[in-house]
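**Student:** Sequence and predicted model, in that order:
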Amino acid sequence: MAVAGRLAFPAADYPGIDPQWVRLWNEHGGSMVRADEVELEDYRKDPAKYSFTYSTYKGGWVLGGLQSEAAWCRHICNESNIKVIDVDYRMGPEHKFPTAIHDCWDAVKWAIKNADALNIDPKSVSFGGLSAGGQMSAVLAHLARDEAIAIKLHLMIVPATDMRYCHRSIKQLDKSNCPYESARLYQDLPWGPLGREQWFLKYWLGEDDDEQTRLLNNWKLTPVLAPNFADLPPAHIITAEFDLERDEGEYYGKLLRDAGNEVSLKRYTGVPHAFAHYNHPERGLSKSFEFIEDTAELLRAVHYDNSQ
């Protein structure tokens, strides 16, 4: 059934948007539901000792679950020959900032400590996530450096690296309250309108204006404010052309690069935030499949190329 009324996407207003995405959104966007209340998933291809990667799922720190990343995790496991561990971290509103970050970091350290039992190589570790997961991946890289834990790669997929412009008091983005052109241009798009971002923060940070201001100036929520960018693990950042978070993600990459870190970046054209999850085998988005193949190839090279 096609999406009707306010949910239909006004493609004519956004020249260059991928028509395949528009069709998929208009046909199926209204039926999307949250996926939660599931347990930890462990994906492995055979019993050999594996390199492994951690996945932190998207959902604004308040929605989602292991099922939302299952297709990606299975594909990465099969194509990259690495073990994938997806973390079912605690979410808001019951567990506010920074609980999710601490859960993910504890999970990484737990896996390394229990490498023999999990049959993984503790010296071949990477982690990554999408949107909120990308934000947490950025923070985890700093924590890993500070605790001298070697990480092969941290992967940030359409990451939320600076949400100060999403403070609950802001009604409309302009140059006076937001430095990122992509956020100003695409603040009304599906998958990332300003109101949706503020809704996430409402349940992760609370509704007090002063408290939101204080937390949004904490680098563990806003990684562009991190006090030290030196000596971080190699990074790969993925952005989407029509994503309001595009420019902040690319700016974060610049901060990493300016500090002398190894950084690669790819912007996927024609698609909005969370395009990577349009991966249904029959009704999927070609850019989503491209992303999955790209990521599998990258992780395979990172973990098994002797030059890395």
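**Tutor:** Here it is on my side, so go on. Numbering: from 1, shown residues only.
**Student:** Every contact and neighbour count from this point should use C-alpha atoms.
**Tutor:** Will do.
**Student:** what comes up buried for stretch 203-210?
**Tutor:** 203, 204, 205, 206, 207 (16 or more other C-alpha atoms under 10 Å).
**Student:** list the contacts for residue 98?
**Tutor:** Residue 98 sits next to 220, 221 when contact means C-alpha atoms under 8 Å, 6 or more residues apart in numbering.
**Student:** er, residue 200 I mean
**Tutor:** Residues in contact with residue 200 (C-alpha under 8 Å, 6+ apart) are 60, 61, 62.
**Student:** How about residue 276?
**Tutor:** The contact partners of residue 276, by C-alpha under 8 Å, 6+ apart, come to 287, 288, 289, 291, 292.
**Student:** Swap in 7 Å and give it another go.
**Tutor:** Applying C-alpha atoms under 7 Å, 6 or more residues apart in numbering, we find residue 276 in contact with 288, 291.
**Student:** For it, give its distance to residue 112.
**Tutor:** According to C-alpha to C-alpha, to the nearest Å, residue 276 stands 28 Å off from residue 112.
**Student:** mind checking how far the nearest residue to residue 99 once chain neighbours are set aside is from residue 274?
**Tutor:** Residue nearest to residue 99 in three dimensions, not counting chain neighbours: residue 90, with 6.7 Å by C-alpha to C-alpha, 6 or more residues apart in numbering. Residue 90 sits 21 Å away from residue 274, going by C-alpha to C-alpha.
**Student:** And residue 212, by the same measure?
**Tutor:** The value you get for residue 212 to residue 274, if C-alpha to C-alpha is used, is 25 Å.
**Student:** after the strand or helix carrying residue 123 comes which helix or strand?
**Tutor:** Secondary-structure assignment from DSSP states H and E places residue 123 in strand 120-130. Downstream of strand 120-130, the first helix or strand assigned by DSSP H and E is helix 132-146.
**Student:** structure B:
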Amino acid sequence: MSHPSHPVHPELRASVRWFPSFSFNRFLLGILRRLNFSRLYKARSPEGITIENVWVPGPPGAPDLRVRKYEPAQRAPGSPALLWIHGGGYILGMPEQSDTVCGRFAKELGILVIAVDYRLAPEHPFPAPLEDCYAALSWMHSHAGELKIDANRLAIGGDSAGGGLAAALAQLTRDRKQIKPVFQLLLYPMLDDRTAIRADHKGTGKYIWTPGSNVFGWTSYLAQTPGGPSAPKYAVPARTEDLTGLPPAWLGTGTLDLFYEEDVEYARRLQASGVPCELHEVPGAYHAFEVFAGDAAISRDFIARQVAALKRALTATG
């Protein structure tokens, strides 16, 4: 796939001026872990949203799982719900980093949002993170009455590695046939380990998530060298040949994102498989740009499109 090298969008140039250039490794990961992300991501409770941590059963043989509930005031009983999966390259992060995102969805759509604190690689490689996400979704489905949500209107979504896990979760639920999510919201998802062995990244991956970080992230998650002849089923969503029968999707990515080509290709494959998929490409946008330049008009538009897509999907299934 050809891809012209786009300069950073004018509205985003100030945000990248002081970005450090580095790639993750075990040493840097250890430092960031020791910094204690609970301090870096202090809980920000959006107005009108109640946030609560709940412990739910993990996968068989695994520890209980923490999930974070975002409850809007006066939510209608039987509302839809969203399972949100945070990013972090499969190696870093926690639900608290998504307080703003989850609070926004809960408040603007009047839905319950659950964010899952899945286990991280390299200590817990595939399938542990994905099975944690499945366990959280299963809990939502089986406790729908207690949670006052509609078990038939559950959406899944995530950003970066969380988007990759959401895409994998959509495939897993399709094949296990126990839960049927109605929508997948994929923000610049990390979908294809073969990107890690590409020599030419065509001007992408300069900011935030670099080719070096991608190699480390995929190696940690797969517990093997990425880009090999095969990968475990469901570990790499882009390697799944049959995409038929998956939930409708919205996929957003920037043209400077390292995942740009793999994201566009996955969206086109979904469409070719008969899965409704709206693809939104943001010219000159780097990985997670709306997080670091939230006040930019293109960031606000990117966020508004997510909310609108989720609203359309959940309204259509009501």
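**Tutor:** Ah, there it is. Keep in mind that this is a model prediction, so the values were computed, not measured.
**Student:** TM-score, when you put one on top of the other?
**Tutor:** After superposition, the two chains reach a TM-score (TM-score structural alignment, normalised by the length of the first structure) of 0.80; 273 aligned residues with a C-alpha RMSD of 2.4 Å.
**Student:** before we move on, back to that, in TSV: the buried residues of stretch 203-210 of the first structure, plus distance to residue 84 of the first structure and secondary structure.
**Tutor:** Putting those into TSV (distance: C-alpha to C-alpha, whole Å; DSSP: H, G, I helix; E, B strand; the rest coil) gives the following:
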residue	distance to residue 84 of the first structure	secondary structure
203	29	helix
204	26	helix
205	29	helix
206	32	coil
207	36	coil
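**Student:** coming back round to it: now rank the contacts of residue 200 of the first structure by neighbours and give me the top one.
**Tutor:** residue 61 (29 neighbours; other C-alpha atoms under 10 Å).
**Student:** My reading is that that one lies in a strand. Confirm?
**Tutor:** No. Counting by DSSP: H, G, I helix; E, B strand; the rest coil, residue 61 of the first structure is located in no strand; its state is coil.
**Student:** Quick one: map residue 99 of the first structure onto the second structure.
**Tutor:** Mapped onto the second structure by TM-score structural alignment, residue 99 of the first structure lines up with residue 128.
**Student:** now swap in residue 54 of the first structure and tell me
**Tutor:** With TM-score structural alignment as the criterion, the equivalent of residue 54 of the first structure in the second structure is residue 83.
**Student:** One more: residue 150 of the first structure?
**Tutor:** Matched by TM-score structural alignment, residue 150 of the first structure corresponds to residue 180 in the second structure.
**Student:** now its match, what's its secondary structure?
**Tutor:** Following three-state DSSP, we place residue 180 of the second structure in the coil state.
**Student:** So which residue is smack in the middle of the first structure?
**Tutor:** Computing the C-alpha centroid of the first structure and ranking residues by C-alpha atoms, centre = their mean puts residue 130 first, at 1.7 Å.
**Student:** my guess is that one meets residue 58, correct?
**Tutor:** Yes. With contact defined as C-alpha atoms under 7 Å, residue 130 of the first structure and residue 58 form a contacting pair (5.2 Å).
**Student:** separation between the residue located most distally from the centre of the second structure and residue 150 of the second structure?
**Tutor:** Computed with C-alpha atoms, centre = their mean, the maximum C-alpha offset from the centroid of the second structure is found at residue 74, amounting to 27.4 Å. From residue 74 of the second structure over to residue 150 of the second structure the distance is 16 Å, taken as C-alpha to C-alpha.
**Student:** gap between residue 201 of the second structure and residue 261 of the second structure?
**Tutor:** Between residue 201 of the second structure and residue 261 of the second structure the distance is 9 Å, computed by C-alpha to C-alpha.
**Student:** which neighbours do those two share?
**Tutor:** The overlap between the contact sets of residue 201 of the second structure and residue 261 (C-alpha under 7 Å, 6+ apart) is empty.
**Student:** what ranges do the helices span in the second structure?
**Tutor:** 13-16, 26-34, 37-40, 99-109, 128-142, 144-147, 161-176, 211-222, 260-272, 289-292, 297-316 (DSSP state H).
**Student:** any chance of these in CSV, plus distance to residue 185 of the second structure?
**Tutor:** Formatted as CSV, these follow (distance: least, C-alpha to C-alpha, whole Å):
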stretch, distance to residue 185 of the second structure
helix 13-16, 25
helix 26-34, 28
helix 37-40, 25
helix 99-109, 12
helix 128-142, 15
helix 144-147, 21
helix 161-176, 8
helix 211-222, 22
helix 260-272, 12
helix 289-292, 16
helix 297-316, 7
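**Student:** Which one, of the ones you listed, ends up nearest to residue 155 of the second structure?
**Tutor:** For residue 155 of the second structure, the closest of the helices of the second structure is helix 297-316, at 7.8 Å, according to C-alpha to C-alpha.
**Student:** List the buried residues for the closest one?
**Tutor:** For helix 297-316 of the second structure, by 16+ other C-alpha under 10 Å, it's 298, 299, 302, 303, 306, 307, 309, 310, 311, 313, 314.
**Student:** What about the match of residue 99 of the first structure, how many residues nearby?
**Tutor:** 19.
**Student:** Next: the one 4 residues further on.
**Tutor:** Using other C-alpha under 10 Å, residue 132 of the second structure has 24 other residues around it.
**Student:** Apart from its neighbours in sequence, what residue is nearest it?
**Tutor:** In space, residue 132 of the second structure is closest to residue 118, 5.4 Å off (C-alpha to C-alpha, 6+ apart).
**Student:** Am I right that that neighbour is in contact with residue 135?
**Tutor:** No. Counting by C-alpha under 7 Å, residue 118 of the second structure sits too far from residue 135 to count as a contact (9.7 Å).
**Student:** Counting neighbours around each, name which of those two comes out higher.
**Tutor:** Taking other C-alpha under 10 Å, residue 118 of the second structure and residue 135 do not tie; residue 118 has more neighbours (27 against 21).
**Student:** Counterpart of the more buried one over in the first structure?
**Tutor:** By TM-score structural alignment, residue 118 of the second structure lines up with residue 89.
**Student:** Next one: that match relative to residue 250 of the first structure, how far apart?
**Tutor:** Applying C-alpha to C-alpha, the value for residue 89 of the first structure to residue 250 of the first structure is 26 Å.
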